[in-house]
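Novice: Sequence unavailable; structure follows:
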């Protein structure tokens, strides 16, 4: 089984990180026909995702995201493509979240 591990640090805080994780879950549900579930915790959340040939989880904390996925035999051949797509989606959401946080700070300062 092929495995994908992605770690991203951020400075968004848990509330905004949750929003991004839920947006990511909605995207992968729609785009890749994943089934996602969210387990909320006090200091972190876990987003589990699954579909035929893929099973994984995204740990959402106040200062980082950790994604771990296992790919079945057929999808393992496409590991690089799948990993790149996940990174692109997650990085895009993180960039938008960071930009929104910066804009909110600037607005608050004025």
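Specialist: Sure, I can see it. Keep in mind it's a predicted model, so treat the numbers as computed, not measured.
Novice: C-alpha from now on. contacts and neighbour counts both.
Specialist: Will do.
Novice: and the longest helix for this protein?
Specialist: Ordering each helix of the chain by length in residues (DSSP state H) puts helix 79-109 first.
Novice: where's that one relative to the chain centroid, distance-wise?
Specialist: 10 Å (CA atoms, centre = their mean, to the nearest Å).
Novice: Show me what that helix is packed up against.
Specialist: Under the contact criterion of 3 or more CA pairs under 8 Å, 6 or more residues apart in numbering; DSSP states H and E, helix 79-109 touches strand 2-9, helix 13-32.
Novice: Give me whichever of those is most buried.
Specialist: helix 13-32 (a mean of 17; mean count of other CA atoms under 10 Å).
Novice: which other residues reach it?
Specialist: With CA atoms under 8 Å, 6 or more residues apart in numbering as the test, helix 13-32 has contacts from 34-36, 43-45, 47, 49, 58, 60-63, 89-90, 93-94, 97.
Novice: Check it against this one:
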């Protein structure tokens, strides 16, 4: 099974990064019918996600996001597209939050 690994560095701090991660989780729950759960920690959170053919997690810290996903056989053919879409979603969400932080 192919793996998807994405890392995005940021300067938001944990509280704002947490909000970005939760919005992302809500988005994938609605758009892709994912089941998501969040485990909060002192220095990082973990968002677990799964649906038929996909399972993984997103580690959220004050400095970066790290996404690891395993794709089943049927989804493996779309690995490149899935990785690009998740990366774009994170980039867009981070850009919006960093723009807000600069204005404040």
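Specialist: Nice, I can see it. Treat the numbers as computed from the prediction; the structure is a model and nothing was measured.
Novice: TM-score them against each other, please.
Specialist: Once the chains are laid over each other, their TM-score by TM-score structural alignment, normalised by the length of structure 2 reads 0.99; 104 aligned residues with a CA RMSD of 0.4 Å.
Novice: thinking again about what came up before, of the contacts of helix 13-32 of structure 1, buried ones?
Specialist: Among the contacts of helix 13-32 of structure 1, those classed as buried by 16 or more other CA atoms under 10 Å are 34-36, 44-45, 47, 49, 58, 60-62, 90, 93-94, 97.
Novice: Of those residues, which is the nearest to residue 70 of structure 1?
Specialist: Using CA to CA, residue 49 comes nearest to residue 70 of structure 1 of these, at 10.5 Å.
Novice: Could you list which residues are in contact with residue 35 of structure 2?
Specialist: 29, 49-51.
Novice: Can I get the residues you listed in a markdown table including distance to residue 23 of structure 2?
Specialist: As requested, the contacts of residue 35 of structure 2 are exported to a markdown table (distance: CA to CA, whole Å):
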| residue | distance to residue 23 of structure 2 |
| --- | --- |
| 29 | 10 |
| 49 | 13 |
| 50 | 16 |
| 51 | 18 |
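Novice: Take those and keep only those in strands.
Specialist: Judged by DSSP state E, the contacts of residue 35 of structure 2 include 49-51 as members of strands.
Novice: Give me the neighbour count for the closest residue to residue 54 of structure 1 other than its chain neighbours.
Specialist: Distance criterion CA to CA, 6 or more residues apart in numbering; nearest residue to residue 54 of structure 1, sequence neighbours excluded, is residue 71 at 4.7 Å. By the measure other CA atoms under 10 Å, the count of residues near residue 71 of structure 1 is 22.
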